[in-house]
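any chance you could fold what I've pasted below:
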Amino acid sequence: MNATTKHTPLQTVLLFIAALTFGFGALVQIADRRAQTAVPVVYKSLQTPADIVLLSNPVKAVAYTSVVSLAKLPVADKKQRFIALLLPAILISKQHLKQQRNRLDQLLSKSRLTTDEQAWLDQLQAVYGTTGSPAELRKRMIGLPNSLILAQAAIETGWGSSRFFVQANNVFGVWSFDPTEKRIMASQRRDGKAVYVKRYGSLLGAIEDYFLTLGRGSAYTELRLAAQHSQDSLVLIKHLHRYSELGNDYVERLNGMIRHNRLKRYDSYQL
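Next comes the predicted model:
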């Protein structure tokens, strides 16, 4: 929830139930965790926009633990640095998901699991909030094109200028219902009550939480199904009409963001 995007009442209820059941912070056991990856991750704090590592392909695996506002930069420079900030976290998170899917595929091919393997599977099912088969769990662990995620991040943060982004590494305006987790209060109130958004330890934590939200939420069942057949961002955004109270207008904004900024050119970028 931020100035540009607010969750629907149904989404709010679902998030609240999830928070009560697991504790929203506990849902992100893969988020913000310095897990082993094929490419070593460098954690970096920013002091000025000049500290942002310039974008290249392959992308350097940098996870920023703090950011600065990009609001005062010239528009073209602001957009380029914002993408350089976010794309590494997106690719690292997608790599984490790929590793988990690969391990899950290995388990699915076995007739019998060890105690440790079953414990890992049970934990992952709890994180994704599903009691279905491992095959159902596999469908929830979706990958998405870089252009789609960048477009949403740009809209939600105003290209890296929102207070939630700067003060909390919160890329998507994710609410917090757990008073024990790190969070900040929003300036707006909802139904007369204070609203909080989650504070992440790094941009990587925010991206991994984003993937988990899309993997858990019943509002994104169509998106998960579509992602199994296409990685075209202009196709997939049609299934994000429930992500925002703006509905189809939000989809149109994503469409314009991707096309106008030629974000699909980043879909081929890798670590």
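
going by C-alpha atoms from here, please, whenever you check contacts or count neighbours.
Fine.

now do the strands in the stretch 51-200 of the chain.
For the stretch 51-200 of the chain, the strands defined by DSSP state E, counting those that start in this stretch occupy 62-66, 183-190, 193-198.

which one of those strands lies closest to residue 220?
When the strands of the stretch 51-200 of the chain are compared by C-alpha to C-alpha, strand 193-198 sits nearest residue 220, at 20.9 Å.

next, the structure of the following sequence, for comparison with the previous one:
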Amino acid sequence: MAVVTQSKRFHLAVLGLLGACVLVLAGAQILRPANTVSKAPKSIIALPKEKDPKKASLEQALKGDQKRAGGKLTVSALNKTFSKIGYELDPVLDGKSAVPRLFLSSLPYDLGRMKEADERKSLFFRTLLPLVLRVNEEIKENRAKVWRLRHRLSVGLDIRAEDRIWLDAAFDKYKVKSARFDRLLEKMDVVPPSLALAQAAEESGWGTSRFTREGNALFGQWTHNPKDKGIVPQNREEGKTHRIKAFDSLSGSLKAYVLNLNTHKAYRGFRALRKQMHEKGEVLRGYELVTTLDKYSERGEEYVTSLQAIIKNNDLMRFDKATLDDDDIKHLNNPLI
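As a prediction, the model looks like this:
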């Protein structure tokens, strides 16, 4: 009986000592928590962002100017907006400033009334550059997704149903047979800003053509599809049925232009030279890529020479290294991109 009692006392003493140790350790953890990451899943809740009063005032000011101009975007309103956010071309060209995420749906309706050619060019480039960079940014994101999915499939892993649907749609969009990933990546690629801006300037008369004013048609793309929005050229020959394809926004026009260069058989040389530049680790150079676009216009080599002159005279090559800033999109016109 005495042995049993003594054993109980021993066990109680051990349990008491263990309990004290646990309390000491728990207290230490509370006072000085270990610098480790919990293995428990985290729930991340995004707090609502407060609206930037500066951006809100810009939006209100621009809408006010548009209202006074019958709902149209004016040169005066856009110049004021660019000035307020400090958006100038020289810092961008010098690599000292990123391009603001300012995506306009149309050019100012009175752009053609500007007397100073340099000012008109500056406004034209500043309006289109963010859009060109955004289209290229989306393409880069899609290319990265294709690489990820390709890798999973190559090592025998399955991909989600929605990813398979997205991949099938990408092959269809770029007119590539399924599973030909190299071919898809060759076509799903960016267009250097210098080239896109030069062609937009040439084809749209620096944003003043009837097709641009009425249908955001920057690149003069033809359509024979009766379902497409289009504008009939004034001097269209009798018996011809083509129209100039119209778009709801400048972004739509840019996306169609890039897809055209990336898929049409007439521009295989463009895609081949672009691929060579990538393989050499070079920055895509619009000035050289232009030489492959002699079939874009009936003017042929004369057209190529004209584009190269625009790129050289306006120093557009420096835009090829421009990037969008990390700030939120500045909503200045609806619909945007």
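
hang on, the earlier thing: what's the most buried one of the strands of the stretch 51-200 of the first structure?
Ranked by mean neighbour count, these are led by strand 62-66 with a mean of 22 (mean count of other C-alpha atoms under 10 Å).

out of everything not next to it in sequence, what's closest to the residue positioned nearest the centre of the first structure?
In the first structure, the residue lying closest to the centroid (C-alpha atoms, centre = their mean) is residue 210, at 2.5 Å. Nearest non-adjacent residue to residue 210 of the first structure, counting by C-alpha to C-alpha, 6 or more residues apart in numbering: residue 172, 7.5 Å away.

does the one you found touch residue 158 like I think?
No - under the criterion of C-alpha atoms under 8 Å, residue 172 of the first structure makes no contact with residue 158, lying 10.7 Å away.

so these two - more neighbours on which side?
Using other C-alpha atoms under 10 Å as the criterion, residue 172 of the first structure and residue 158 rank with residue 172 on top: 24 against 19.

residues near the alignment partner in the second structure of residue 102 of the first structure, how many?
Alignment note (TM-score structural alignment): residue 102 of the first structure maps to residue 144 of the second structure. Each residue near residue 144 of the second structure was counted by other C-alpha under 10 Å, and the total is 13.

ok, residue 144 of the second structure to residue 188 of the second structure distance?
11 Å (C-alpha to C-alpha, to the nearest Å).

kindly report the same for residue 105 of the second structure.
Using C-alpha to C-alpha, one obtains 24 Å as the distance from residue 105 of the second structure to residue 188 of the second structure.

pull out the buried positions in the strand or helix carrying residue 225 of the first structure.
Assigned by DSSP states H and E, residue 225 of the first structure belongs to helix 221-227. Within helix 221-227 of the first structure, the residues scored as buried using 16 or more other C-alpha atoms under 10 Å are 221, 223, 224, 226, 227.

any idea which of these is closest to residue 108 of the first structure?
When the buried residues of helix 221-227 of the first structure are compared against residue 108 of the first structure (criterion: C-alpha to C-alpha), the nearest one is residue 224, at 19.6 Å.

counterpart of that closest one in the second structure?
By TM-score structural alignment, residue 224 of the first structure lines up with residue 271.

please apply the same query to residue 122 of the first structure.
By TM-score structural alignment, residue 122 of the first structure lines up with residue 168.

got it, and residue 233 of the first structure?
Aligning on TM-score structural alignment places residue 233 of the first structure opposite residue 286 in the second structure.

its match is in contact with residue 198, isn't it?
No - contact criterion C-alpha under 8 Å: residue 286 of the second structure and residue 198 do not qualify, at 9.0 Å.

ok so, going back, from the buried residues of helix 221-227 of the first structure, which single one is nearest residue 22 of the first structure?
For the buried residues of helix 221-227 of the first structure, the residue nearest residue 22 of the first structure by C-alpha to C-alpha is residue 221; the value is 20.7 Å.

check contacts around the closest one.
Contact partners of residue 221 of the first structure, counting by C-alpha atoms under 8 Å, 6 or more residues apart in numbering, are absent.

if we go to 10 Å?
139, 140, 214, 215, 227, 239 (C-alpha atoms under 10 Å, 6 or more residues apart in numbering).

map the third one onto the second structure.
Alignment of residue 214 of the first structure against the second structure is given by TM-score structural alignment, with residue 261 as its counterpart.

so that match touches residue 274, yeah?
No - with contact defined as C-alpha atoms under 10 Å, residue 261 of the second structure does not reach residue 274; the gap is 11.3 Å.

overlap in contacts, those two.
Taking C-alpha under 10 Å, 6+ apart as the contact criterion, the common neighbours of residue 261 of the second structure and residue 274 are 187, 189, 190, 191, 268.

now the first one: how far from residue 271 of the second structure?
Look at residue 187 of the second structure and residue 271 of the second structure: by C-alpha to C-alpha, they are 7 Å apart.

who touches both of the two?
In contact with both residue 187 of the second structure and residue 271: 261, 262, 263, 264, using C-alpha under 10 Å, 6+ apart.

tell me the contacts of the second one?
Yep, that's residue 262 of the second structure we're talking about. By C-alpha under 10 Å, 6+ apart, the contact list for residue 262 of the second structure reads 174-175, 184, 186-191, 256, 268, 270-271.

next, count neighbours for residue 216 of the second structure.
With other C-alpha under 10 Å as criterion, residue 216 of the second structure counts 26.

show me what contacts the equivalent of it over in the first structure?
Matched by TM-score structural alignment, residue 216 of the second structure corresponds to residue 169 in the first structure. Counting by C-alpha under 10 Å, 6+ apart, residue 169 of the first structure makes contact with 64-68, 160, 162-163, 198-207.

list the buried residues in stretch 214-228 of the second structure.
For stretch 214-228 of the second structure, burial by neighbour count (16+ other C-alpha under 10 Å) applies to 215, 216, 217, 218, 219, 220, 221, 222, 223.

could you measure from the closest residue to residue 54 of the first structure other than its chain neighbours over to residue 210 of the first structure?
The shortest distance from residue 54 of the first structure to any non-neighbouring residue, by C-alpha to C-alpha, 6+ apart, is to residue 84 (6.1 Å). Plainly put, residue 84 of the first structure is 18 Å away from residue 210 of the first structure if you go by C-alpha to C-alpha.

how about residue 171 of the first structure?
Distance, residue 171 of the first structure to residue 210 of the first structure, by C-alpha to C-alpha: 9 Å.
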